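**Student:** next comes the sequence, and after it the predicted model I'd like to discuss.
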Amino acid sequence: MIIVSSGVLLSLAFLYTKMQLARSYLYMIVAAVSFIGLGFSISGIHVLRQHSIHSDLFQEESMLHLRIKKSLKPNPYTHNYIAEVIPQNPNISSFSILLTEFHGDSLLPHLRVNDKVFLPKKIELVNAPKIPYQFNYREFLKHQHVFGKINFTRNEIVTIPTTTISWTQASVDLKHQIRDNLYQSGFQSKHIAFIESLTLGKKDLLSKDTYQDFSKAGVLHILAVSGLHVGLILLILLFFFQPISKTRAGKIFSSICIIGILWGYAFLVGFTPSIVRAVTMFSFLSFARISKRDGSSLSLLFLSAVVLLVYNPCFVYQIGFQLSYAAVFSIVTLYPILHKKIAFKYYLPKKAWSVFCITLTAQLGVFPLSLYYFHQVPGLFLISNLLLIPFLLLILGTCIVSIIWSSIAIIPAVFKNVFEIIIEVVLKFLHFIASQNKFIIEKVYFSPNMLVLSLIALLLFIFFVYQKKWTYLWLFSGCLFLMEITYVYETDTLRKQKRFYVFHEHQKSVVGFQRDGQLTLITSDSLRIKNYEGLQTQQHLKNLQIKNQKKNYYAVFGGSLFIIDSMGVYNVPEIAPIQYLMLVNSPKVNLEKVINVLQPQQIIADGSNYYTYIKRWRKTALKNKIPFHHTGKKGTFVMDY
């Protein structure tokens, strides 16, 4: 339906434009919306089709033939891979799963890309989030065409090492060699982590505290090797190739060299989605700049997006893809207008103004998406970007020189100390900015409706800047006003909402009551509040309380909840039949008799119970035709009242 509607709207808008014999911004808007709708629809259909094709392979254990496609970031307990499953049935196409190896013998080498693995296992679904609004890793992998998972130890598999070298593995080996060279030159681990993160996108050595400092300072994009890094490298290359770019032949040669070097850098990083889209985008933009067709930069930007989405439609779901193109789109459209507003005579003020304009326009483009995905506003992000980005060329250059120099010979102690001082100054500056907690606005409520309205408002503002028509300004103001109305209506609705939760926590029992914009968690154990921050933000909960006084009976939601735990002492009220029966802490009860006495309408078992008990209770509930909800399988039980 979406595909047909998009096609009809696009055709009507195109005919209208032809009848007017002029450029129509209506056509631009309809075209953008139509192609976005088509992209989401086609990618969604593709993911659904792939999942349905391979769902039969999830039913039983079999000898699986796998090929390692990609090595993911390890953690202290596991090493993860993306592996291609090669079905024995030639009529079924191959597909990818997540392989998780639990660490055993630390002396065994990790699996390499293109290694073949034989494993007698059953493919399982990736775990869905057990608490509402946690990160959904299953959906994230599904949009990368990864449809299942297997956990294993090394002694369970038969490995056939690869005899060929893939581009991916060659990139991994090269990055390992770079790390070894930096260690041999005497760099400390935290400085190597900074160099690798900034230049190679390799963050496994980066400490959690350092990562948080980048995030709270509003400069996390510096660690994501993407458009900013490629743009800086492009500027350096344009500077070096400028002497030979004055003739037509020299311009063609330099453009080929520049694009080749950019793709060489993409190889070094490992052809990650962020670097591929950045190099693709800047390859088109560099061609526009070199051929003196800057007016077509916006068209080439859209063309690069189309090329990437044709290659992989699921790129449209990636946050990095959306943020990258939103930032560049905002810079291309708004930077020239803003930069012309003030003209400086001297070099330093002129460059400072340019950096300010680029930073401001980029942040304006990504601001709606950042609010929607991250729900926070680093109050000092503009200051940190203005102070850091002008020196980023020096910092990035220092890191690149360190890598190249250490690959040729051991860096002398004097120069190594200078490099480390530069890195240390950056880290201390970011820590100082990040420690100013009063300037960080967190847990900002921003709904999908508000995101759509804010993006429409941004487009209308850009149209007003170029067209100077008051109609666009009035529509822009109307969108902002409608956003305020939407915010007031949605937050008021959430404040009036009353909900009862049975959360899933491993070996713990947690229930929650939401009312009057407040969530009360009742448990006898300690909790990680971070697990509930997503729920607190999305439900616009101002307060979150924890209480330890758990009762075995609650009269709520027009019915009643009765809790049976391992204590064996209960106060059964003599009122209407129990609506919900909750089993916690593995009580030794005869569920058949309990059902006969209490007549529950639904049975709930949380994460505090033994799995063998849960299996027995599920059979009993099925026998008595009573719905059974296990939070470990179905996630948090939610009931509005």
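**Tutor:** That came through fine. Residues are numbered from 1 along each chain as shown.
**Student:** please make it C-alpha for all contacts and neighbour counts, starting now.
**Tutor:** Noted.
**Student:** report the buried residues of the helix of greatest length in the chain.
**Tutor:** The single longest helix within the chain, with elements called by DSSP state H, is helix 25-54. Judged by neighbour count using 16 or more other Cα atoms under 10 Å, the buried positions of helix 25-54 are 27, 30-31, 34-35, 38-41, 43-44, 46-47, 50-51, 54.
**Student:** adding another structure so you can compare the two:
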Amino acid sequence: MSFFRNNPFTKILSFWITGLMLGFYVPQAKLLLVIICIILAVLVLAKLKTKTYPFGSYLSAFYASCFALLAFLSAGRPSIPNRNEKQHFVATVLEYPTEKTNSYQSVIQINQADSSYYEKQKIIVYLKKDMSVLQLKPGDQLVAQARIQRIQNSNDLFAFDYQAFMANRKVYYSTYLPTKDYQRITEKASGIPFAAERFRFQLINQLKKHIINDEQRQVISALTLGYRKELSPETRSYFASTGAMHVLAVSGLHVGMIYLFLTYALGFLKRIQLGRMTFVIIIVLLLWSYALITGFSPSVQRATVMFSFILVANSLRRPASIYNSIAASAFLLLLINPNLIFEVGFQLSYAAVTSIVFFFPKIELLWSPQNKVINWFWQLFCVSMAAQIGTFALSVYYFHQFPLFFWLSNFIVIPAAYVILASTVLFFIASPVNWLAAALAKVLSSATFVTLLLLREIDQIPNSLIENIGISALQLSALLACLIAGMFFIKLKRKEFLFVAVSFFLFFQIAAFSQKVALFNQTKCIIYNSAQCLHLINGRKNYLIYAENEEEEYRSIPHAIRELQLDSPTRIQLDTCQNFSTPDLIIDKRTVLFVNQTFQYKKRKVNRQQTGLENPEKNDQQSLFSDLAFKTTIDSALEKGKILDFNNLSVPETFIADF
């Protein structure tokens, strides 16, 4: 097809992603890929002299299988041992410490250690709260001794997989460092990344000097410099619930603004001798410098690589296909780091830009307003709609919500992003002149204040956010396949793509219906690692049985309610509830009868001398479920962080909870 001939990297990328997925999820496929490559190589050699049909098909299939095999070999997660051992080590600080509730957090890279295994490993380090910690800078060298352990998850069901999240960044271990156990030495590592990080910190300090309001400064730092560590959960929440979170993450939008500004400001270079090459070199260097300062997020990497390709192609008088540039940039990034394919930002970034490029022109043609202002708003609306088409499935899968007024928030945040980004650049340029920097800071602060005020108003609109949407990985795959097939049908006008799109949509509906049926018939029991309660589930009805009146809403419980599509739970405190009766749950003194399963429990006493705690009564209550172990009449046990599915039990059983 002409589309693939004109955009060869789209084919290369598809083969590469196929190989990566097989490498990560089907490691047994290696032998099959090798056999396919050998068979196709033999077929190509057999037709090499005559090059008669189907030589071309054999050769294309051979190239495709080779790309898939190479991607397969580059994929796969390393086997990381679950070590927990004390080490003496010398390390380099990679990030400025960030304040947490009980400590400061940073990332270090170990240069030398007692065990050579840890050398070159990146480690999350938690530092005791001390003023000396604030003196640490990227590039500083530390001599320390500490116990290094594998990053652990909470092991609660449906909880965020922090271990896998950090493994994608090639960070597998963490440690805690009290002030007495480390010492900063005078040697400082040199290098462009360290210099860029220190430069960004200087810029943030300039903002702190002139912008007093913490929230405004945090938003400006995130929007312009990619520094989001100080953002409060409340600010993140209403940006996310209004569909404006993409503005806080430095992305292609920001790189595109800078690209347009630079091409306009430096356009005069094209008119002088050797100016075109100078124009390209300067803009590429400035774009990559900005990407470096903002922390090299996947979206910034994608945009910077893509704009670099477009610049180079235009300088060579070879018009670049936007689809080929997008695919080439994705291929290059995945070639360097295959784990990027699991980054949510990477996926959303490429889905958004591809969808905008494809759908924006088609949506824009639906209306052509004559008024320039109305036309500008219409184009902004079209961009928002086009981006949402491509990112809808991924957003729902990862964030479990959909903001209905995303288009309205984009009318605010996209113009605001232009104003704030431009004002911030001028502010940094004018920072040596104190009165001018102060004046620009007021403009910047006012623009941010108005933006935040309007977003809060949108967030307060009733029913502006659909929450607790749960779709499975299988449903996500079906939706994405349906979207891709639909795009090919619109582009190529071939009915087989329409058939494929409809088939995947029907598959999505069948998967959703099957999931609903299974959830309506579920009878389960969950005991959480972090939450001090039992969760009894019958269809969509569910009961949370607490040891005492728990004021804290444990994060793992809403996750389970969303994923299992449950109604609002009925909460029961054991110490105050002697008798409780519904058709599926009966509580009588120390016995709980749920569906056809029996739970018996007793209170375990805590020895004050053994625990060494000041308040043994409080500890006794908190221990009711923290050390809970279920034992059945056949002496089996229910582990924490696991689901006991009553549908899989052949006979009713009695569970004894020893508190």
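**Tutor:** Perfect, I can see it now. If you're wondering where the values come from, they're calculated on a predicted model, not measured in any experiment.
**Student:** which residues are contacting the strand ranked longest in the first structure?
**Tutor:** Criterion DSSP state E: the longest strand present in the first structure is strand 62-71. Identification of contacts with strand 62-71 of the first structure by Cα atoms under 8 Å, 6 or more residues apart in numbering yields 80-87, 111-122, 168.
**Student:** mean shift of it relative to the second structure?
**Tutor:** Its aligned residues in the second structure lie a mean 3.2 Å from strand 62-71 of the first structure after superposition (mean Cα distance after the TM-score superposition for the first structure).
**Student:** hang on, the earlier thing: just checking, what packs against the longest helix of the first structure?
**Tutor:** Under the contact criterion of 3 or more Cα pairs under 8 Å, 6 or more residues apart in numbering; DSSP states H and E, helix 25-54 of the first structure touches helix 2-20.
**Student:** return the distance of the helix it packs on from the chain's centre.
**Tutor:** 33 Å (Cα atoms, centre = their mean, to the nearest Å).
**Student:** list the buried residues for that helix?
**Tutor:** Applying 16+ other Cα under 10 Å to helix 2-20 of the first structure flags 6-7, 10, 13-14, 17 as buried.
**Student:** on that earlier part again, following the longest strand of the first structure, which helix or strand comes up?
**Tutor:** Sequence order places strand 78-85 as the next helix or strand after strand 62-71 of the first structure, per DSSP states H and E.
**Student:** and the angle for that following strand with strand 62-71?
**Tutor:** Relative orientation of strand 78-85 of the first structure versus strand 62-71 (axes from the mean of the first three to the mean of the last three Cα atoms, to 10 degrees): 110 degrees.
**Student:** which strands or helices does strand 78-85 of the first structure pack on?
**Tutor:** Looks like strand 78-85 of the first structure contacts strand 62-71, strand 95-102 (3+ Cα pairs under 8 Å, 6+ apart).
**Student:** okay, these, which one's buried deepest?
**Tutor:** Among those, the stretch with the highest mean neighbour count (mean count of other Cα atoms under 10 Å) is strand 95-102, at a mean of 21.
**Student:** that one vs the second structure, average offset?
**Tutor:** Averaged out, strand 95-102 of the first structure is 1.7 Å away (mean Cα distance after the TM-score superposition for the first structure).
**Student:** if we can go back for a sec, just the buried residues from the contacts of strand 62-71 of the first structure, in PyMOL please.
**Tutor:** Remark: buried members of the contacts of strand 62-71 of the first structure, expressed as a PyMOL selection using 16+ other Cα under 10 Å:
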select buried, resi 80+81+82+83+84+85+86+87+111+112+113+114+115+116+117+119+121+122+168
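**Student:** the longest strand of the first structure: how far from the chain's middle?
**Tutor:** The answer for strand 62-71 of the first structure is 25 Å, by Cα atoms, centre = their mean.
**Student:** likewise for stretch 289-299 of the second structure?
**Tutor:** With Cα atoms, centre = their mean, you get 16 Å for stretch 289-299 of the second structure.
**Student:** picking up where we left off before, dump the helices and strands packed on strand 78-85 of the first structure to a markdown table, plus distance to Phe140 of the first structure.
**Tutor:** Formatted as a markdown table, those follow (distance: least, Cα to Cα, whole Å):
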| stretch | distance to Phe140 of the first structure |
| --- | --- |
| strand 62-71 | 16 |
| strand 95-102 | 12 |
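**Student:** all helices for the stretch 201-350 of the first structure, in order.
**Tutor:** Using DSSP state H, counting those that start in this stretch, the helices found in the stretch 201-350 of the first structure span residues 208-216, 227-241, 248-269, 273-290, 297-311, 319-339, 347-374.
**Student:** most tightly packed of those helices?
**Tutor:** Most buried of the helices of the stretch 201-350 of the first structure, by mean neighbour count (mean count of other Cα under 10 Å): helix 273-290, with a mean of 21.
**Student:** so what touches that one?
**Tutor:** Counting by Cα under 8 Å, 6+ apart, 224-227, 230-231, 234, 251, 255, 259, 262-263, 266, 269, 294, 296-297, 300-301, 304-305, 308, 315, 320-321, 324 sit against helix 273-290 of the first structure.
**Student:** how far apart are it and its match in the second structure?
**Tutor:** Mean for helix 273-290 of the first structure is 3.3 Å (mean Cα distance after the TM-score superposition for the first structure).
**Student:** now do the helices in the stretch 451-600 of the second structure.
**Tutor:** 473-492, 495-520, 556-563.
**Student:** now for those, which one comes closest to Phe646 of the second structure?
**Tutor:** helix 495-520 (13.1 Å; Cα to Cα).
**Student:** how close does the closest residue in space to Pro319 of the second structure that isn't next to it in sequence get to Ile336 of the second structure?
**Tutor:** For Pro319 of the second structure, ignoring the flanking residues on the chain, the nearest one in space by Cα to Cα, 6 or more residues apart in numbering is Ala313 at 6.1 Å. With the distance defined as Cα to Cα, to the nearest Å, Ala313 of the second structure ends up 22 Å from Ile336 of the second structure.
**Student:** checking Ile411 of the first structure next. Helix, strand or coil?
**Tutor:** coil (DSSP: H, G, I helix; E, B strand; the rest coil).
**Student:** quick one: map it onto the second structure.
**Tutor:** Taking TM-score structural alignment, the alignment pairs Ile411 of the first structure with Leu436 from the second structure.
**Student:** what sits against that match?
**Tutor:** Contacts of Leu436 of the second structure (Cα under 8 Å, 6+ apart): Ala430.
**Student:** Pro381 of the first structure reaches Ala217, doesn't it?
**Tutor:** Not quite, residue 381 of the first structure is Phe, not Pro. Yes - if you go by Cα atoms under 8 Å, Phe381 of the first structure and Ala217 touch, sitting 5.7 Å apart.
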